[in-house]
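Asks: Please find the sequence and the predicted model below.
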Amino acid sequence: MSSLFKKGPLPRYYQLKEIMREKIEAGEWKPGDLIPSERELCEQYGISRMTARQAITELVNEGLFFREQGRGTFVSHQKITQQLIRLTSFTEDIKARGQQPGTRVLLAQMCTPDEAAITRLRIKANQPVFHLRRLRLANDEPLALESSHLSFMGCERLLEEDLGQSLYALLEKKYGLPLVEAEQELEAGIATTEEAQYLKIPIGSPVLYIRRTTYTERNIPVEFASSVYCGHKYTFYVNLKRDQLLSNP
């Protein structure tokens, strides 16, 4: 489909969506490319501004496009996929996709835990925890804003560490804390002003909120992390199997 049919069963915005989708699939529009403006699409296809905007917005919501305030709409890069059946670190996920992980440390300090950390880490209200806040990158592009609270004997020594590296690898190799399992929650949301600023996305863009409690041996919680991921750059994968129904005797 390279032109719109003005008389037909398919709405014009849907036809335009499929035309733009085909351009991506054919490689005519590549990841990172700036797509034509609404005005240019209107002139090219003889449609209204509202029709063009609806087609673009739906492809943004599907993750094929992303907007940058003041710059325009771009073709999204391939999403990072994280499977949900194995406990992996951010660094491991990004490397598995053939990309270069990066980290900007925003905060590293000992602090008094908030209610969520007290509950998840099973600690007393006055027990200091190590608080680490980082911006996580993939090929130098912001992907996630991560806040971790850690509690274990000697956690204050993390203040002296290079926290730009994989935290999980550091805990396992240097601190002798085998990370064996985790509980993870996912929730859809929209980016706040601060989150949008760090992730370089428009305020109100779709994001994924992830909360994870990671345990060492004997079901002892060691980390409670809250992360915000760019919705158009990250997806989660899980393979589901249905229990076999018992045959009636």
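Replies: Great, that's in hand.
Asks: okay, CA-based contacts and neighbour counts for the rest of this
Replies: Noted.
Asks: so where does I123 fall, helix or strand?
Replies: Taking DSSP states H and E as the definition, I123 sits outside all helices and strands.
Asks: this is the comparison structure:
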Amino acid sequence: MLLQAGPLPLYHQLEQDLRARVNGSEFQPGDLLPSEERICEQYGVSRITVRRALDALIAQGLIVKRRGVGSFVAEARVGARSIRLKGSLDEFLSGAGVMEPDHLSLTRDARNPTAAAILNLPDDAQLTCVKLLSRIGGEPAAYLEIYFPNEVGRQLEETDFQTAGVPIIRAVERRLNVRVSRAEQKIESGVAGEVAAAHLELQPSDPVLLVTRAYFLPNGQVIEAAFVRYHPSRYSYVIEFNADSRA
């Protein structure tokens, strides 16, 4: 399958196709993926393109790289299972109405390799980082670190992040005159860490609900990567399942 130049960058096209092959069970957990050279030949792309696509899959936890050996499909964690659910983006964002944002900082020259991988940028890319503390009933409930590509971040102002009840991504949409088409969210257990603990009134080793979130434009570009640490006793995540009316 040769990739074609177009509005979607080649490395993102490659990332999507490799992800589909992994999720489609062409490769099993622990399987060795084709070498970088072989992937270059299969898709007609450069090694830099291949490495950027593989780095993005590594950041998503789908593959692991072993120095001097190659890239492997990640093994499922013992006792852990990943479940994918789909729903309405508008309904998902409606939950932000209960949160009261407390703006902490906006930095335009931040670096975060994990965020850069989600945004499909080089590890050392300069990013715009917004840090927020969200409250429920006046009590700190979530600490957020939100990253944007610098071409997006340069258009944002601190006032964009200070309106209660308005999700950050909606404020970004208005400022840039764009519309997000989908989002991906991963929820897992984590620890507060030094910075979040100080804001959430926790100890650094205390458990938190850790959420990693990415927002996509219709052309596939990731416009925002967010890392959210929720206070374990002030926030819960509830999903309602309804029976199929056609049954």
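Replies: Happy to help now that I have it. Values in this document were obtained by computation on a predicted structure and should not be read as measured data.
Asks: Which residue lies nearest the spatial centre of the first structure?
Replies: In the first structure, the residue lying closest to the centroid (CA atoms, centre = their mean) is Y229, at 2.7 Å.
Asks: neighbouring contacts of the helix or strand hosting that one?
Replies: Y229 of the first structure is part of strand 220-230 when elements are defined by DSSP H and E. Strand 220-230 of the first structure has contacts (CA atoms under 8 Å, 6 or more residues apart in numbering) with 117, 120-122, 143-152, 195, 199, 206-216.
Asks: And those residues, which of them are buried?
Replies: Neighbour-count burial (16 or more other CA atoms under 10 Å) is assigned, among the contacts of strand 220-230 of the first structure, to 117, 120-121, 143-151, 195, 199, 206-216.
Asks: need the helices for the first structure, in chain order.
Replies: 12-25, 38-45, 49-61, 90-96, 115-121, 167-173, 193-199 (DSSP state H).
Asks: Pipe these into CSV and attach distance to G72 of the first structure per row.
Replies: Converted to CSV, those look like this (distance: least, CA to CA, whole Å):
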stretch, distance to G72 of the first structure
helix 12-25, 15
helix 38-45, 10
helix 49-61, 11
helix 90-96, 27
helix 115-121, 38
helix 167-173, 36
helix 193-199, 16
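Asks: looking at those, which is closest to E185 of the first structure?
Replies: With respect to E185 of the first structure, and counting by CA to CA, the nearest of the helices of the first structure is helix 115-121 at 12.5 Å.
Asks: Quick check: the gap between the residue nearest to the centre of the first structure and L135 of the first structure.
Replies: Using CA to CA, to the nearest Å, we find Y229 of the first structure at a distance of 10 Å from L135 of the first structure.
Asks: go on, I203 of the first structure?
Replies: Applying CA to CA, the value for I203 of the first structure to L135 of the first structure is 17 Å.
Asks: how about L200 of the second structure, what's its partner in the first structure?
Replies: Correspondence of L200 of the second structure to the first structure, assessed by TM-score structural alignment: L199.
Asks: Would you check that that match makes contact with L145?
Replies: Yes - the criterion here is CA atoms under 8 Å, and L199 of the first structure meets it with L145 at 7.3 Å.
Asks: Apart from its neighbours in sequence, what residue is nearest L177 of the first structure?
Replies: Using CA to CA, 6 or more residues apart in numbering and skipping the chain neighbours, the partner closest in space to L177 of the first structure is L171 (5.5 Å).
Asks: Next up, the contacts around G176 of the first structure.
Replies: By CA under 8 Å, 6+ apart, no residues touch G176 of the first structure.
Asks: I'd like to know how far it sits from F66 of the first structure.
Replies: Look at G176 of the first structure and F66 of the first structure: by CA to CA, they are 42 Å apart.
Asks: got it, and R122 of the first structure?
Replies: Taken as CA to CA, the span from R122 of the first structure to F66 of the first structure is 40 Å.
Asks: all strands of the second structure, in order?
Replies: Counting by DSSP state E, one finds strands in the second structure at the ranges 63-66, 70-73, 100-110, 127-136, 139-149, 182-191, 207-216, 222-230.
Asks: Switch the ones you listed over to CSV; also include distance to Y11 of the second structure.
Replies: Output for these, formatted as CSV (distance: least, CA to CA, whole Å):
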stretch, distance to Y11 of the second structure
strand 63-66, 16
strand 70-73, 16
strand 100-110, 23
strand 127-136, 19
strand 139-149, 16
strand 182-191, 19
strand 207-216, 15
strand 222-230, 13
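Asks: Compare these and give me the one nearest H12 of the second structure.
Replies: Here strand 222-230 is closest among the strands of the second structure (CA to CA), at 9.8 Å.
Asks: with the first structure superposed, average distance for that closest one?
Replies: Mean deviation of strand 222-230 of the second structure relative to the first structure after superposition (mean CA distance after the TM-score superposition for the first structure): 0.5 Å.
Asks: Out of the strands of the second structure, flag the one nearest F92 of the second structure.
Replies: strand 182-191 (9.5 Å).
Asks: for that closest one, packing partners?
Replies: strand 207-216 (3 or more CA pairs under 8 Å, 6 or more residues apart in numbering; DSSP states H and E).
Asks: Run through who's touching the strand it packs on.
Replies: Outside strand 207-216 of the second structure, the residues that touch it by CA under 8 Å, 6+ apart are 118, 169, 180-192, 222-232.
Asks: how close does the match of L200 of the second structure sit to Q184 of the first structure?
Replies: L199 of the first structure sits 22 Å away from Q184 of the first structure, going by CA to CA.
Asks: same thing with C111 of the first structure?
Replies: 24 Å.
Asks: same check, this time on A125 of the first structure
Replies: Remark: distance between A125 of the first structure and Q184 of the first structure (CA to CA) = 23 Å.
Asks: just Q127 of the first structure next, same as before
Replies: With CA to CA as the criterion, Q127 of the first structure and Q184 of the first structure are 24 Å apart.
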